[in-house]
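Engineer: got a predicted structure here, sequence first:
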Amino acid sequence: MRGVRLSLALLGVAWLGGCSFIPHYRTPAAPVAADWPKGEAYAGRTRDGTVSGVQGWRDFFLDPALQRLLQIALENNRDLRTAALNLEAYRAQYRIQRSELFPTLDVQATGNRQRIPDSLSTTGKSRISSQYSVTLGTTSWELDFFGRLRSLNEQTLEQYFASEEARRSTQISLVASVANAYLAWQADQALLQLTRDTLQTYEESYRLTERSFNVGVASALDLSQARTAVEDARAKLAQFTRQVAQDRNALTLLLGASLPADLQGSHGLADDLLARVPAGLPSRLLQRRPDVLQAEHQLKAANASIGAARAAFFPNISLTADAGTLSKELSGLFTGGSGTWLYQPQINLPIFTAGRLRASLNYAEIQKDIGVAQYERAIQVAFQEVSDGLAAHHTYRQQLSAQRDLVKANELYYELAERRYRTGVDSYLTLLDAQRQLFSARQKLISDRLDQLISEVDLFKALGGGWAENNEDAVPPS
């Protein structure tokens, strides 16, 4: 049993005294400005500081119907399900890699009986030889003196962490996509209703113009222009009817399930659909975006692979050892004196590999450099997306205010034009122009409101699914 004790001693040395060639990791400096851009587009949005507020989609999306759809999507969306399964696959790979740090113990029982003819027997007589054994041991267990296995284990662990951030990124993107699809559905329904109301107005105007034409007050040109407006509105009605149906189809695909039959959406694009984004968002919020964290974990994995490539230059030490019982008779396996053991260490030192090990190390170092570039790129993209969102947040509110004023001005223009036409002061062309401008202004107001809401959702996504600094996972797992 002395060999077994020696094996256990080597195990302790390998476990406690092993070294690592993984380079010391340092997070690369962020290649962006320390604060958000400043200027007229960012009025009141550039102050840095500590903020609290939205920690996830339930705090940000205030519409109960939208919250219900988001919950359905998180439970049924197939892309999110795929991301979750990929996470489980990486977890299994990590457990496989981690198992190589420990010896694999096997129990083996064998039996052998052989007849040896007299021509081959040392005694000149035929005989039957028997041998039975039961052993417990390990085969070719690598003693990780130079940290190769620990480096690979660290690499796989970081890849698992990266897959978790990829799942979070997919989840946040799904939430934003469902929200944007829902808002587009609501906007198209509002445009459809506006078109129905406008068509009704145009048809009424056409009937009045036709009546005036029949009595010789309106001209054929006035009647033709009124008919043109009606047909244009009918074409718009068909267009928005189609878009509403397609919006439902797109939303159904994102949900991964049918829309609830009793779903009661908001009336139009109300002002209380989303939570307000506060001023003074700190730029360090970028560090919690899942795509940035994913890039950093991938960088750490590449850094760990360098340790494995360096350790490959050093001897590979493996151990085969077992202990058990051996006997010529099956009944004598567990009698006194039948014990047996085997101790077989092996050292493999690379001498000539035609540059393979050096090339492997160079490849690992290049992969780390690529990881640094990808991490810095992720930071830059995140900074650009948040900066765009902050600019849109302020300017869209100004644009919407101006568009509402334009709608009011066009309503007044339409009222005056209709009054003047009915009294014979102005031509029908002026009334038609007023009708079209009012219809166009109201359409643009709905489109601008949709764009403004989508920009808010995109900012929510760009901030990693929220802006509470103490929030580690902005979108809770489904």
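Structural biologist: Looks like it arrived, so ask away. Residues are numbered from 1 along each chain as shown.
Engineer: use CA for all of it now, contacts and neighbours both
Structural biologist: Fine.
Engineer: now the helices for the stretch 201-350 of the chain?
Structural biologist: In the stretch 201-350 of the chain, the helices defined using DSSP state H, counting those that start in this stretch lie at 220-255, 290-311.
Engineer: just checking, what packs against the longest one?
Structural biologist: Read it as helix 220-255. helix 64-76, helix 148-214, helix 428-462 (3 or more CA pairs under 8 Å, 6 or more residues apart in numbering; DSSP states H and E).
Engineer: in the last one, which residues are buried?
Structural biologist: What that stands for is helix 428-462. 428, 430-432, 434-439, 441-462 (16 or more other CA atoms under 10 Å).
Engineer: any chance of CSV for the helices and strands packed on helix 220-255, columns distance to residue 309?
Structural biologist: Shown next, in CSV, are the helices and strands packed on helix 220-255 (distance: least, CA to CA, whole Å):
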stretch, distance to residue 309
helix 64-76, 41
helix 148-214, 8
helix 428-462, 37
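Engineer: can you tell which of those is closest to residue 13?
Structural biologist: Minimum separation from residue 13 across the helices and strands packed on helix 220-255 (CA to CA) falls at helix 148-214, 14.8 Å.
Engineer: apart from its chain neighbours, what residue comes closest to residue 315?
Structural biologist: Nearest residue to residue 315, sequence neighbours excluded (CA to CA, 6 or more residues apart in numbering): residue 349, at 4.3 Å.
Engineer: nope, residue 56 is what I was after
Structural biologist: Residue 56's closest residue in space is residue 474 (CA to CA, 6+ apart), at 4.6 Å.
Engineer: here's the one I want to compare it with:
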Amino acid sequence: MFRLSIISLSLLLAGCISLDPDYQRPAAPVPSVWAAQGTQPAASNVLTDWQHIMTDARLNNVVERALTSNRDLQEAIADIESARALYGEQRASLFPSADAELSQTRSRTQDAGVSSSATADGAVSSFEIDLFGRNRSLSQAAKETWLASESTARNTRLTLIAETSTAWITLAADNGNLKLAQDTMTSAADSLRITQLRQKEGVASGPDVSSSMAIYQQARASVASYQTLVAQDINALNLLVGDTVPQNLLPDTLESLSPQAIALVPAGVSSSVLLRRPDVQEAEHNLKSANADIGAARANFFPSLSLTASAGVGSSSLSNLFSHGTNVWSFAPSLSLPLFTGGSNTAQLRYAEAEKKGLIAAYEKAIQSAFKDVSNALARRATLDEQRDAQQQYVAAAQSSYDISRRSYEAGAGDYLTVLTNQRSLWSAQQDLIALQQTDFENRITLWQSLGGGVK
């Protein structure tokens, strides 16, 4: 009988009933593979952490600094600690709170003279026995909120890695454009000098000099513009990192980087990896929290049993308290049954159920948005190599046309307008090539990020 009583009490204290709905993860409303992958076999274990994607040692170092000093990430980590503390506070309601008190009172009256009393008590104060799992549901909801905050921090971390890498690549691209503008300005200055000499010799016309001056000033303005952009890129990178990035960690031109400075995620990835994305995991934890809230709202319709109890000893003197004291105890259970709440309990339950419906939709949309991100990145990836190769051939052809027209003009067999037209075409083609190279690197970052990365 004693053993049965202990078992029964344990079940009462733990809460033997849960009114939470059975949680079923909603089916992902997306295909199992991406259309851009064709018939490539699906795989789910191809992703790796960021150190194996950002392979340039300087970029790797810059990202490490950002993960240490970025203020947004520090704020997200603080949010985790806050949510974890709230979970601990809520979970404490599952256990009784025991207090011990030792007191002595000494008083004097006209009739009895001086008297004294001493008491030692141990008490359990108004502990709610979780018969229908209300407190356990609230604790589970708080836990899922905490886990959602962890997913938020992981998403912040993933975004920070991607944004820092993109800012570093943008700086490299603008360094390349600055160098191109400087080279063009040097070439235009040389052409202007030659044209002015030919004018003095009566070979070149005034319009030739004016046209040569125009392209020189255009290149000069571009140099100043890209100098501004480079300075702004460095400021943006410093903000992301949370500190001043040393000069030796900044990139040179984009062309100087290895083609594998940012590795390409292997093809053939199953769409199931989207479930690993931090934003998708955050949405699911929020959904689980709402599911637990329904259980707590259901429990409000049932009786609640609270227990207040104390036990101790009393004596006329402190010295006799634990040897000759008198045992005292009290036991005061109370049962509360909701009879009329004005519809409050029903409204709370309907609110919790509506919240869950909304969060199911949010979870499914998070997966669909993730699928779209990957699909867009793969679609860009499918044509990028061909476009870059064509642009490289175009730059080579434009360079050849410019060289031929310039030699022809210097030999007196061509006109200067053709030289200027070919020079502008070459400059524009070179700028487009830098833009495509930048797009290539950024697409690799985006693809890795949209697949959820390998951030732990």
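Structural biologist: Perfect, I can see it now. Note that the coordinates shown come from a computational prediction; the quantities given were computed from them, not determined experimentally.
Engineer: the residue nearest to residue 315 of the first structure contacts residue 318, doesn't it?
Structural biologist: No. Contact criterion CA atoms under 8 Å: residue 349 of the first structure and residue 318 do not qualify, at 11.5 Å.
Engineer: in terms of packing, which of these two has more residues around it?
Structural biologist: residue 318 (16 against 12; other CA atoms under 10 Å).
Engineer: which position in the second structure aligns with the more buried one?
Structural biologist: Counting by TM-score structural alignment, residue 318 of the first structure lines up with residue 306 in the second structure.
Engineer: state the distance from the residue nearest to that match when sequence neighbours are not counted to residue 93 of the second structure.
Structural biologist: Excluding the flanking residues, the one nearest residue 306 of the second structure by CA to CA, 6+ apart is residue 128, at 4.2 Å. In this view, residue 128 of the second structure and residue 93 of the second structure are 8 Å apart by CA to CA, to the nearest Å.
Engineer: more neighbours: which of those two?
Structural biologist: residue 128 (22 against 17).
Engineer: just say helix, strand or coil for the residue of the second structure positioned farthest from its centre.
Structural biologist: No residue in the second structure sits farther from the centre than residue 111, which is 76.3 Å out by CA atoms, centre = their mean. When classified by DSSP: H, G, I helix; E, B strand; the rest coil, residue 111 of the second structure comes out as coil.
Engineer: tell me how far it lies from residue 118 of the second structure.
Structural biologist: 21 Å.
Engineer: contacting residues around the match of residue 318 of the first structure?
Structural biologist: 126-129, 333-335 (CA atoms under 8 Å, 6 or more residues apart in numbering).
Engineer: by neighbour count, which of these wins?
Structural biologist: The residue in the contacts of residue 306 of the second structure with the most neighbours, by other CA under 10 Å, is residue 129 (24 neighbours).
Engineer: counterpart of it over in the first structure?
Structural biologist: Residue 129 of the second structure maps onto residue 143 in the first structure, by TM-score structural alignment.
Engineer: am I right that its match is in contact with residue 317?
Structural biologist: Yes. Between residue 143 of the first structure and residue 317 there is a contact under CA under 8 Å: 5.6 Å.
Engineer: what sits up against stretch 122-132 of the second structure?
Structural biologist: In contact with stretch 122-132 of the second structure (CA under 8 Å, 6+ apart) are residues 12-19, 93-101, 136, 299, 302, 304-312.
Engineer: make that stretch 369-379 of the first structure, sorry
Structural biologist: With CA under 8 Å, 6+ apart, stretch 369-379 of the first structure has contacts from 28, 30-32, 286-287, 291-292, 295-296, 298-299, 302.
Engineer: which stretch of the second structure lines up against it?
Structural biologist: By TM-score structural alignment, stretch 369-379 of the first structure lines up with residues 357-367 in the second structure.
Engineer: repeat for stretch 66-78 of the first structure
Structural biologist: With TM-score structural alignment as the criterion, stretch 66-78 of the first structure aligns to 59-71.
Engineer: buried ones in the matching stretch?
Structural biologist: Neighbour-count burial for stretch 59-71 of the second structure [16+ other CA under 10 Å]: 59-60, 62-63, 65-67, 69-70.
Engineer: and of these, the nearest to residue 386 of the second structure?
Structural biologist: Distances from residue 386 of the second structure to those, taken as CA to CA, are shortest for residue 59 (26.8 Å).
Engineer: which of the helices and strands packed on helix 220-255 of the first structure sits closest to residue 393 of the first structure?
Structural biologist: helix 428-462 (6.6 Å).
Engineer: report the angle between that closest one and helix 220-255.
Structural biologist: 10 degrees (axes from the mean of the first three to the mean of the last three CA atoms, to 10 degrees).
Engineer: who touches residue 426 of the second structure in this structure?
Structural biologist: 395, 398-399, 402.
Engineer: and if you look at residue 163 of the second structure?
Structural biologist: residue 240.
Engineer: translate it into the numbering of the first structure.
Structural biologist: That one, residue 163 of the second structure, aligns with residue 177 by TM-score structural alignment.
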